[in-house]
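Peer 1: build the 3D model from these lines:
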Amino acid sequence: MTSYMDIDKLKQMKNELTKFMLVYKFALEEMMTKINILEQEFHHTHDYNPIEHVNSRIKSPESIFNKINRKNYPFSLPAIQNTIKDIAGIRITCSFVSDIYKIAAMISGQADIEVIDTKDYIKNPKGNGYRSLHLIIKIPVFMSDRVEKVFVEIQIRTIAMDFWASLEHKIYYKYDKEIPDRLIRELKDAANSATELDKKMENLHNEISGIKALENSKEELTELHINNDTFPLPADLLRFLSEKMI
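Peer 2: Now for the predicted structure:
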């Protein structure tokens, strides 16, 4: 039979766990606000936005406790806070590999963010073909009575990498982590194909960007801007000016 003392203890544990999880929720909200600001800045002031999609999640208490048992970590909230660094997670999907490093640099350069660890699975893919850039950061969360510095894991990858990782994850759990050798080989081949696709798409992007930059330069050379008015320069005048400059 459960005593009043046991019930009070359970209530206390539940309240402590709720407070513990709330800090990670607030950390995610802080980071999502930062990423949203970057998205809006690129939307309004640049021709190109490197961020395609953003997803966030918090590990469930069950997942946290499973990881504690699997890793043989101490069973206490302070120990969990110090050892498990992916309770709060954000995944940023972009179009091109170069975007990944741009986004990582923008996040890492913010004054209140401390980068704890970087794992580059793009330059050094995992054995199964997995590719992504992982950042472990700490971000301050301002509570009513204290400031908590909270770990957040950020994964940044291309659309092709994300599609592959999603498929691999489904296969991994469908076969209860025992994937047949044939499927392992096919997944590795698919990862290589995704890598080649990323390279081709980036080359096309760079070529199109180069053509666009050249066209913009031509427009600037053939137009005269005075205040808010634009005046096209006659071809004869441009030819005359170019001859005088030679």
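Peer 1: alpha carbons only for contacts and neighbour counts from here, please
Peer 2: OK.
Peer 1: in which helix or strand does the closest residue to residue 128 other than its chain neighbours reside?
Peer 2: Leaving aside its sequence neighbours, residue 128 sits nearest to residue 188 (Cα to Cα, 6 or more residues apart in numbering; 5.8 Å). Per DSSP states H and E, residue 188 falls inside helix 181-221.
Peer 1: tell me the helix or strand right after that helix.
Peer 2: strand 223-226.
Peer 1: how far is that following strand from where the chain is centred?
Peer 2: In terms of Cα atoms, centre = their mean, to the nearest Å, the centre of strand 223-226 is found 41 Å from the chain centre.
Peer 1: I'd like to know which elements that strand is packed against.
Peer 2: Counting by 3 or more Cα pairs under 8 Å, 6 or more residues apart in numbering; DSSP states H and E, the packing neighbours recorded for strand 223-226 are strand 229-232.
Peer 1: next one: the residue nearest to residue 128 relative to residue 48, how far apart?
Peer 2: 32 Å (Cα to Cα, to the nearest Å).
Peer 1: please apply the same query to residue 187.
Peer 2: Using Cα to Cα, residue 187 is found at 32 Å from residue 48.
Peer 1: so which of the two has more stuff around it?
Peer 2: residue 187 (20 against 9; other Cα atoms under 10 Å).
Peer 1: second input sequence below; structure requested for side-by-side comparison:
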Amino acid sequence: MTAADARTDQEIGQFLLHYKFGLDEMLTKINILREELAFRGTGSPIEHVSSRLKSLDSLQAKALRHGVPLETEAIAAAITDIAGIRIVCSFISDAYHVLDMLTTQPDVTVRTIKDYIANPKPNGYRSLHAIVEIPVFLSDTARTVPVELQIRTVAQDFWASVEHKIYYKYDKAVPGELIDELSAAARVAHELDARMAELHRTVHG
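Peer 2: All right, here's what the predicted structure looks like:
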């Protein structure tokens, strides 16, 4: 490794640290909501939460694949999924409610929202996606960091997990019959969400 490569790695490593702090800030917000709603006795709409931060190697590989220079400003402008949080809810209405609670906080700025629940992808994928910006206060400055949120139901998450494993196994060259099965399963998952929501309304009024 040359001295220039080492400097690049150090700069991108520091850059990634800012994204880690942004991830921590958003996770704190989510945990506060979960605890507050649980304390109220109404039950939390959030079933579970997971997060991920791209590694230095993964980020550099993606930048190279997309022809993005290995410079922090260029990476920040081109790659929006460096830090991500997945929130899994029981019901579709909960997913929208959680998105609203998070994106209306005064220190959260919404960059984009994509509603793949109302407008699913052609393969049947359903989820709410948002890129939000959160301020991070460092020792000598403040940075605004984007974090990707994916908010979905248990059924949608299960389908997406299976779909990801299938595409990974076949290196994206999935046989047509499996694609058809995945599309059919996506419809079944959505029907299950609708039926469970109706049961929930019946029980709770």
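Peer 1: and for the aligned partner of the residue nearest to residue 128 of the first structure in the second structure, the neighbour number?
Peer 2: Under the alignment (TM-score structural alignment), residue 188 of the first structure maps onto residue 183 of the second structure. Other residues near residue 183 of the second structure come to 18 when the count uses other Cα under 10 Å.
Peer 1: pretty sure residue 183 of the second structure contacts residue 124?
Peer 2: Yes - using Cα atoms under 8 Å, residue 183 of the second structure is in contact with residue 124, at 5.4 Å.
Peer 1: residues in contact with residue 164 of the second structure?
Peer 2: Listed by Cα atoms under 8 Å, 6 or more residues apart in numbering, residue 164 of the second structure has no contact partners.
Peer 1: which stretches in the first structure count as helices?
Peer 2: Ranges of helices in the first structure, per DSSP state H, are 4-45, 61-71, 77-83, 97-108, 159-174, 181-221, 235-245.
Peer 1: next one: the fourth one to chain centre, how far?
Peer 2: Right, the one you point to is helix 97-108 of the first structure. With Cα atoms, centre = their mean as the basis, helix 97-108 of the first structure stands 8 Å off its chain's centre.
Peer 1: would you check the span in the second structure matched by that helix?
Peer 2: Using TM-score structural alignment, helix 97-108 of the first structure corresponds to residues 92-103 of the second structure.
Peer 1: which outside residues touch the matching stretch?
Peer 2: With Cα under 8 Å, 6+ apart as the test, stretch 92-103 of the second structure has contacts from 29-30, 45-46, 88-89, 108-110, 128, 132, 151-153, 193, 197.
Peer 1: against the first structure, what's the mean shift for that stretch, could you check?
Peer 2: Taken against the first structure, stretch 92-103 of the second structure registers an average deviation of 0.4 Å after superposition, with mean Cα distance after the TM-score superposition for the first structure.
Peer 1: can you list the buried residues in that stretch?
Peer 2: If you call a residue buried by 16 or more other Cα atoms under 10 Å, then stretch 92-103 of the second structure has these buried ones: 92, 94-96, 98-99, 102-103.
Peer 1: look up the closest residue to the equivalent of residue 70 of the second structure over in the first structure, ignoring the ones flanking it.
Peer 2: Counting by TM-score structural alignment, residue 70 of the second structure corresponds to residue 75 in the first structure. For residue 75 of the first structure, ignoring the flanking residues on the chain, the nearest one in space by Cα to Cα, 6+ apart is residue 68 at 7.1 Å.
Peer 1: correct me if wrong: the one you found contacts residue 76.
Peer 2: No - using Cα under 8 Å as the test, residue 68 of the first structure is too far from residue 76 to be in contact (9.7 Å).
Peer 1: between those two, which one's more packed in?
Peer 2: In this view residue 68 of the first structure and residue 76 are compared by other Cα under 10 Å, and residue 68 has more residues nearby, 18 against 9.
Peer 1: compute the distance between that one and residue 77 of the first structure, please.
Peer 2: Separation of residue 68 of the first structure from residue 77 of the first structure (Cα to Cα) stands at 11 Å.
Peer 1: how about residue 236 of the first structure?
Peer 2: According to Cα to Cα, residue 236 of the first structure and residue 77 of the first structure sit 77 Å apart.
Peer 1: so which of the two has more stuff around it?
Peer 2: residue 77 (12 against 9).
Peer 1: show me the contacts for that one.
Peer 2: By Cα under 8 Å, 6+ apart, the neighbours of residue 77 of the first structure are 17, 20.
Peer 1: inside strands: which ones of the contacts of stretch 92-103 of the second structure?
Peer 2: Residues of those located in strands (DSSP state E): 46, 88-89, 109-110, 128, 132, 151-153.
Peer 1: what's the farthest-apart pair in these?
Peer 2: In these, two members sit farther apart than any others by Cα to Cα. They are 109 and 153, at 23.9 Å.
Peer 1: those two - which one has more neighbours?
Peer 2: residue 153 (26 against 17).
Peer 1: can you tell me what that one aligns to in the first structure?
Peer 2: Under the alignment by TM-score structural alignment, residue 153 of the second structure pairs with residue 158 in the first structure.
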